[in-house]
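J.: Sequence and computational prediction follow.
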Amino acid sequence: MAGSTGVVIAALIANGAIAVLKFGGFVLTGSPSMLSETYHSISDTGNQVFLLVGIKYSDQKADRTHPFGYGKAQFFYSFLVSVLLFGIAGWESLKHGYDAVVHGGHGTVPPVAFAGMEFPAWYVNVVVLLGAIGFETYAFKKASDELNRQIREYEWNGLRDAFRKTSDVTTLTAYTEDAIALGGAIIALVGITLTQLTGNHIFDAMGAVIIGILLMGFAVALAWENKRLILGESLHKEDEADLRRIVRDHPGVVEIDAFSTVFVGPQDVLVTMDVSFDPELVTGDLETDITEIEEKLKAEDDRVNYVFIEPEL
């Protein structure tokens, strides 16, 4: 959880600062790509706030109404982020870029005076976007380091496997946002530069369109990843097989009659099972065996926090 919080805070600081700078660049130059990037960074900043709220809410202790805690709050807030990313940043960027393609660019912008010298106004956008790329690279590295740590810990086969198996949707969301933000800043920089070099507004306008499509596409993918956890996904079959093996190999276990797992929060798994034990076991031995099985399961996978075993004799 601490890793996820650090990732989100890094992204929040980076996106907040970048949003202000990008808006200043848009005001000075009227660039469609800069307006798209402003929408993008404002949306990202708000999204980090939602993720922090989700982390805080999920930290509440279990109670009568939520006996397995509030961990699923992070799934809800991450899903909300994907909707906002699609609806605000993606749609507005696409709409503004399309308008710029159809109706033309932003026209000639007077130079900017600084320290007694005049510079082309579009230089401001270049400086802002280069700064944004630097900030986003830092935030992306933080998210990437945390995701790679989980890949090593759970022995996943790279990023694609991590996206399918991780329950830490906060880190997943931050990683996705930071990757898109970095890509968007590069696209905007290329579009603005090509427009200035060629005098054709279409490059800047198309930059905004591409950024909008990119945002909307990733938002849909992120929503899909959150849906699986909101609906109550189990551990991946390989991880579940490892837990089954531990139970099956425990002395006194005859057969596993039923076995289920479900994520009740990020990195928080509930395991339930019906187990047939050796009928010759006495009650005291049975209680000891159940306790030992619980301890073995939790030692095997640190995501297992709740274990319920129904003994059958």
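T.: Received, thanks.

J.: From now on I want contacts and neighbour counts done on CA atoms only, so please keep to that.
T.: OK.

J.: Identify the residues contacting residue 7.
T.: Shown in contact with residue 7 (Cα atoms under 8 Å, 6 or more residues apart in numbering): 139, 142-143, 146, 171, 174.

J.: Please, a ChimeraX command that selects the buried ones among those?
T.: Selection command for ChimeraX covering only the buried members of those, criterion 16 or more other Cα atoms under 10 Å:
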select :139,142,143,146,171,174
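
J.: pull the longest helix from this structure.
T.: Longest helix in the chain, counting residues (DSSP state H): helix 122-154.

J.: Downstream of that helix, the next helix or strand is which one?
T.: Moving toward the C-terminus from helix 122-154, the next helix or strand (DSSP states H and E) is helix 158-165.

J.: just to revisit the earlier point, quick check: angle from the longest helix of the chain to helix 158-165?
T.: Comparing the axes of helix 122-154 and helix 158-165 via axes from the mean of the first three to the mean of the last three Cα atoms, to 10 degrees yields an angle of 70 degrees.

J.: let's bring in a second model and compare:
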Amino acid sequence: MSANGGTRAIVAALLANVGIAVTKFVAFLLTGSSSMLAESIHSVADSGNQGLLLLGGKRAKRAATPEHPFGYGRERYIYAFIVSIVLFSLGGLFALYEAYHKWSDPHGISSWQWVPVTVLVAAIGMESFSFRTAIKESNHIRGNQSWVRFIRRAKAPELPVVLLEDFGALVGLVFALFGVGMTLMTGNGEWDAVGTGMIGVLLVVIAIVLAIETKSLLLGEGAEASDLAAIERAVTDGPEVERIIHMKTLYLGPEELMVAAKIGVPPCENAHELARGINAVEARIRAAVPIARVIYLEPDVYSVAADRAGSGAAADTAVPQPQDVSGEAAGQSGS
């Protein structure tokens, strides 16, 4: 759902931004407005960014190799991080430079005065369509989360990136309309420079937010609290496991979660019985959290004394002591 929805949102944004970029650039050539030039570069950068997101999604589908045994799912995070860099440098810094240049040599819009306003109003309409598509696709997976939490916690980077880009584009168009409108009313080109500077600051802020969020995904994030609780319940719901000694989770990609846990098991008569129990636990985990596709379970015998000493388990312990499952182990070292 999230991958298909992300692709639809990206394609809608790409089509809108290509059309908008062309009309804005024509308007700049006719009027010489710095706000129109900044918005043209902004739309070109956004179009390139959507191309990068599509490329990242395609490359992430490659099969695992001996060199990359967990596959390429996290490559989507890399391309999302590149998007933030492009938006910061090509979009934000260029707009700030153009604002400084226009402020140093201000001039009004003396010809084709109706063109920039018409283009900006049309662009707001096209960008609103793209933004609406991103909102609609995000609502399929957002649930009852706030928009801020969704952007901060979403594991698939495409929808948050498109949402922020489209939001920034709409606000930037309003800023450009302000700068152009004030320039037309007053004949003072400094207003055009002010609108351009506002666009630059906006793009830099959005780029920084994107960089922070995608950096966290690149470093590696664990399962959400709700998924973590579901995994813990799945592990301990049957007689095969007495408790979780410690557990770690890691997203290998937006739709693939790795679960690694050391579990305290009761005494077994033979290895076949132990293997059947572990297989049953893995099946319950996958049923509870379908994206948990890579699971490693290490069976051990839990020991209170070893737990207090910091290891949590000891193979030569006589009788395991049952305790409440909290999902957090007192000892975090593995054997």
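T.: Yep, it's here. All values derive from a computational prediction rather than experimental measurement.

J.: quick one on the thing from earlier: which of the contacts of residue 7 of the first structure show up in the second structure as well?
T.: For the contacts of residue 7 of the first structure, the subset whose aligned partners also touch in the second structure (both residues aligned by TM-score structural alignment, their matches' Cα atoms under 8 Å) is 139, 142-143, 146, 171, 174.

J.: Between these, which sits nearest residue 8 of the first structure?
T.: Of all these, residue 174 has the smallest distance to residue 8 of the first structure: 6.3 Å, by Cα to Cα.

J.: thinking again about what came up before, list the buried residues in the longest helix of the first structure.
T.: 122-126, 128-129, 131-133, 135-144, 146-148, 151.

J.: Same question for stretch 46-56 of the first structure.
T.: 46-52, 54-55.

J.: go on, stretch 29-47 of the second structure?
T.: With the criterion 16+ other Cα under 10 Å, stretch 29-47 of the second structure contains buried residues 30-47.

J.: With adjacent residues omitted, what lies nearest to residue 307 of the first structure?
T.: Of all residues beyond its chain neighbours, the one nearest residue 307 of the first structure is residue 271 (4.8 Å), with distances taken as Cα to Cα, 6 or more residues apart in numbering.

J.: Number of residues surrounding the equivalent of the one you found over in the second structure?
T.: Residue pairing (TM-score structural alignment): residue 271 of the first structure is matched to residue 259 of the second structure. Applying other Cα atoms under 10 Å, we find 21 residues neighbouring residue 259 of the second structure.

J.: Over to the one 10 residues further on?
T.: Taking other Cα under 10 Å as the criterion, the count of residues near residue 269 of the second structure is 8.

J.: Give me the three-state assignment for it.
T.: Three-state call for residue 269 of the second structure (DSSP: H, G, I helix; E, B strand; the rest coil): coil.

J.: what separates it from residue 278 of the second structure, distance-wise?
T.: Distance, residue 269 of the second structure to residue 278 of the second structure, using Cα to Cα, to the nearest Å: 14 Å.

J.: in the first structure, which spans are helices?
T.: All helices of the first structure, identified by DSSP H, fall at 2-29, 32-58, 73-84, 91-103, 122-154, 158-165, 169-198, 202-230, 237-248, 283-300.

J.: can I assume residue 202 of the second structure is in contact with residue 172?
T.: Yes. Between residue 202 of the second structure and residue 172 there is a contact under Cα atoms under 8 Å: 7.3 Å.

J.: Of those two, which one has the most company?
T.: Between residue 202 of the second structure and residue 172, residue 172 has the larger neighbour count (other Cα under 10 Å), namely 25 against 20.

J.: how about the more buried one, what's its match in the first structure?
T.: By TM-score structural alignment, residue 172 of the second structure lines up with residue 184 in the first structure.

J.: need the contact list for the nearest residue to that match once chain neighbours are set aside.
T.: Excluding its sequence neighbours, the residue lying closest to residue 184 of the first structure (Cα to Cα, 6+ apart) is residue 211, at 5.6 Å. Residue 211 of the first structure makes contacts with 36-37, 90, 93-94, 184, 187-188, as judged by Cα under 8 Å, 6+ apart.

J.: again, only using 10 Å
T.: 33, 36-37, 40, 89-91, 93-94, 97, 180-181, 183-188, 217 (Cα atoms under 10 Å, 6 or more residues apart in numbering).

J.: try residue 295 of the first structure
T.: Shown in contact with residue 295 of the first structure (Cα under 10 Å, 6+ apart): 289, 304-305, 307.

J.: Next step: those residues restricted to strands.
T.: Within the contacts of residue 295 of the first structure, residues falling in strands by DSSP state E are 304-305, 307.

J.: picking that back up, and of the helices of the first structure, who's closest to residue 262 of the first structure?
T.: The nearest among the helices of the first structure, by Cα to Cα, is helix 202-230 at 8.8 Å.

J.: From the chain's centre, how far out is the closest one? Work that out for me.
T.: Distance, stretch centre to chain centre, for helix 202-230 of the first structure: 13 Å (Cα atoms, centre = their mean, to the nearest Å).

J.: and if you look at stretch 24-38 of the second structure?
T.: Here stretch 24-38 of the second structure is found 32 Å from its chain centre; the criterion is Cα atoms, centre = their mean.

J.: Which residue comes closest to the equivalent of residue 85 of the first structure over in the second structure once chain neighbours are left out?
T.: Under the alignment (TM-score structural alignment), residue 85 of the first structure pairs with residue 87 in the second structure. Leaving aside its chain neighbours, residue 87 of the second structure sits nearest to residue 207 (5.7 Å; criterion: Cα to Cα, 6+ apart).
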